[in-house]
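In: what's the 3D shape of this:
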Amino acid sequence: MENAKGSIRIGIEDYFLAKDKHDRDKKFRMISALRNIYAGILIMFKERLLRLSTDRCLIFLESDKESNKAWLNEKILNKKAKTVNVHEIKKLFKKFHVDYQKKYLDQLNQARNELEHFSADVSDDYLEELLVKAHRIILNFINGFEDETIENWIDRDQWKKIEQSYQLVQEEKKRIEEEYKNFCFFPEQLEARMKHSLCPNCFSSLLSPTGKKDDPVMECRYCKKKYSPIEIIQSEHDEHYNIKNGGDPTLGICPQCDEETLEEDGDEMIFKCDNCGYEQSNCCECCGSSIPIEEVSEDDNYCGPCRIMLNKDD
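Out: Take a look at the predicted model:
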């Protein structure tokens, strides 16, 4: 428990050091802040697993029987012991009906991975939004510990400052919302997507519409970089051609506007273009299988093999 509290406190301190404009390592302290707070939350989760299990062994992987046995009988930890990962924690929490705000945790995990492996430049507002979500997880979760109070975990004055910064960002977002009313060049589908997008450079959510009707531009209020709407959509799929590692593309060429902005919505079983609003079923009319996104055609609704077979019949 003390390790969890320590990680969260260090993360908060890194955040405030990063806010100091004179700190030369600002961008790395931002990453460190998120990393430490996320790690603290996971350790907090493992403490909950310890308290949920009568033999105090839920923190170990089920396959690690030797470590479990040593811990049970002799209270000795095997140096090679492996504790549960995020996936295992989620499974156990589901089993024991523990509420842990999965959506926020997944967002923190994804952001941590993106920042550690793909970018070292982070906007203040992006991190503040993530920290507020981390705060929600901590506040909600410590209710499961009868002997814990919020004062044992966080400095209220520090979190008050973070919340205030977050509120300033929300106010700026409201001003941007008003700009959208004046900038009426976007189709409904594209406008909705832009409002929920992040700057490809610094991950700021403060993207403002500007430019002309035939050349709309999104400008980041934080780093001042400018992007076309299509560039922003494509930036969210930087790895969509990871064919070498067995991955499949997640973006395709839209048959209607010819832009690489076609995405698959698995829930609605459709392909949709965020640029022009084009929609098409992702199920082959002939065999019923899912159509690969690279085989989408406006002329028919068939997968590649069925299209070849039908053409042969003709």
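
In: okay, CA-based contacts and neighbour counts for the rest of this
Out: Fine.

In: and the residue nearest to Thr149 when sequence neighbours are not counted, how many residues sit next to it?
Out: Spatial nearest neighbour of Thr149, excluding adjacent residues (Cα to Cα, 6 or more residues apart in numbering): Ile142 at 7.2 Å. By other Cα atoms under 10 Å, the residues close to Ile142 number 17.

In: isn't Ile142 right up against Glu151?
Out: No - with contact defined as Cα atoms under 8 Å, Ile142 does not count as touching Glu151 (10.8 Å).

In: For Thr54, pull up the helix or strand it's in.
Out: Assessed by DSSP states H and E, Thr54 sits outside every helix and strand.

In: Count residues in the vicinity of it, would you?
Out: 9.

In: Tell me the spacing between it and Arg112.
Out: Distance check for Thr54 against Arg112: by Cα to Cα, to the nearest Å, it reads 33 Å.

In: Also this sequence, please, to line up against the first:
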Amino acid sequence: MSMLDNAVQSIQIGMEDFHDHDERRVLSAIRNLYAGILLLFKYKLQQLSPEDSDEALLKTKVLPVIDPATGGVLWVGKGKKTVEVQDIVERLSNLGITGVDWKLLHALQSIRNDIEHYFSTLPTERMKEAVANSLHLITQFCEPHLDERPVEILGQECWDLMLSVATVFEAELKSCQDNLRSVEWPFEQIADSIAFMVCPECESRLVKVNDPAARRGAITFICQSCQEEVDYCGVVGPAVEARMAGENHWRVRGGDEPATCTCPECGHDALLVDEDECAACFY
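Out: Below is the predicted model of the structure:
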């Protein structure tokens, strides 16, 4: 059986498990989905590996050897251990694989790790998010880089199951994002950080404000996934920090001062330098 066949079967079994009424099979569902997605990426690395390299791009260990025919150096894979997530992302990116939102893969990895350790408390909405992330990764990857439409690879039944779950999750996410966009945030940088707002308890993106008319520190959040209520700083601080990290990197590289720095009061990298005030705790 080929690596692609293994990938497809893992994803198909994952979706069958997800729709089973036995809650214990949800663990198997997320494991299989995650494994199947990784196998799809590994299949591409297998395709791109040079001939007679023992699938070098797949292997964790790659060693130089002398080609007896030419005297040149060849890079050959050694052992059976294959690359992990970060190596997969780096190798595919360096090989020109574009258009894949790798943040979705890392989010899927996080959900998979959570379910391994906190299975009894992981809410259903996080499972839906895992399926939605998987669907987007498959869509972004298959047709541009495997030259096949996702439905042709996975089969109509599996694809329809994934679409049904992802559609529900995306509708819930849109409702939450619309709620967040309706708030009059005290700083523009917070409005720009909406996409980074997650529940600090379960890391779900399905967060809303309780009262869109509330202002500044009176704003509180409710997670639609785990129902945890969170104060303003608990959501805004990490979101602004994540949003500004990239901008700060490029500002510093260009010789400018970062737009934010670490707040001595709350500890988040959310103190807005130009405003001289912390977006998270208003210090």
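
In: how far away is the closest residue to Ser165 of structure 1 other than its chain neighbours from Lys82 of structure 1?
Out: Take Ser165 of structure 1 and drop its neighbours on the chain: the residue closest to it by Cα to Cα, 6+ apart is Glu128, 7.2 Å away. Separation of Glu128 of structure 1 from Lys82 of structure 1 (Cα to Cα) stands at 32 Å.

In: More neighbours: the two, which one.
Out: A count of neighbours by other Cα under 10 Å puts Glu128 above the other of Glu128 of structure 1 and Lys82, at 21 against 15.

In: Which of the three states applies to the more buried one?
Out: Judged by DSSP: H, G, I helix; E, B strand; the rest coil, the three-state class of Glu128 of structure 1 is helix.

In: what's the counterpart of it in structure 2?
Out: Matched by TM-score structural alignment, Glu128 of structure 1 corresponds to Val131 in structure 2.

In: Helices of the stretch 151-283 of structure 2, start to end?
Out: Ranges of helices in the stretch 151-283 of structure 2, per DSSP state H, counting those that start in this stretch, are 156-181, 188-191, 232-253.

In: Give me whichever of the ones you listed is most buried.
Out: Highest mean neighbour count among the helices of the stretch 151-283 of structure 2 (mean count of other Cα atoms under 10 Å): helix 232-253, with a mean of 18.

In: quick one: contacts for the residue most central in space within structure 2?
Out: Closest residue to the average C-alpha location of structure 2: Leu104 at 2.4 Å, with Cα atoms, centre = their mean. Leu104 of structure 2 makes contact with Asn133, Ser134, Leu137, according to Cα atoms under 8 Å, 6 or more residues apart in numbering.

In: and with 7 Å instead?
Out: Asn133 (Cα atoms under 7 Å, 6 or more residues apart in numbering).

In: Just give me the match in structure 1 for it.
Out: For Leu104 of structure 2, the residue aligned by TM-score structural alignment is Gln107.

In: go on, Cys226 of structure 2?
Out: Structural alignment (TM-score structural alignment) places Cys226 of structure 2 against Cys223 in structure 1.

In: burial measure for the closest residue to its match other than its chain neighbours, as a count.
Out: Spatial nearest neighbour of Cys223 of structure 1, excluding adjacent residues (Cα to Cα, 6+ apart): Cys202 at 6.9 Å. The burial count assigned to Cys202 of structure 1 is 21, neighbours taken as other Cα under 10 Å.

In: helices or strands up against the longest strand seen in structure 2?
Out: Criterion DSSP state E: the longest strand present in structure 2 is strand 73-82. Counting contacts by 3 or more Cα pairs under 7 Å, 6 or more residues apart in numbering; DSSP states H and E, strand 73-82 of structure 2 is packed against strand 59-66.

In: Strand 73-82 and the strand it packs on, what's the angle between them?
Out: Following axes from the mean of the first three to the mean of the last three Cα atoms, to 10 degrees, one obtains 160 degrees for the angle between strand 59-66 of structure 2 and strand 73-82.
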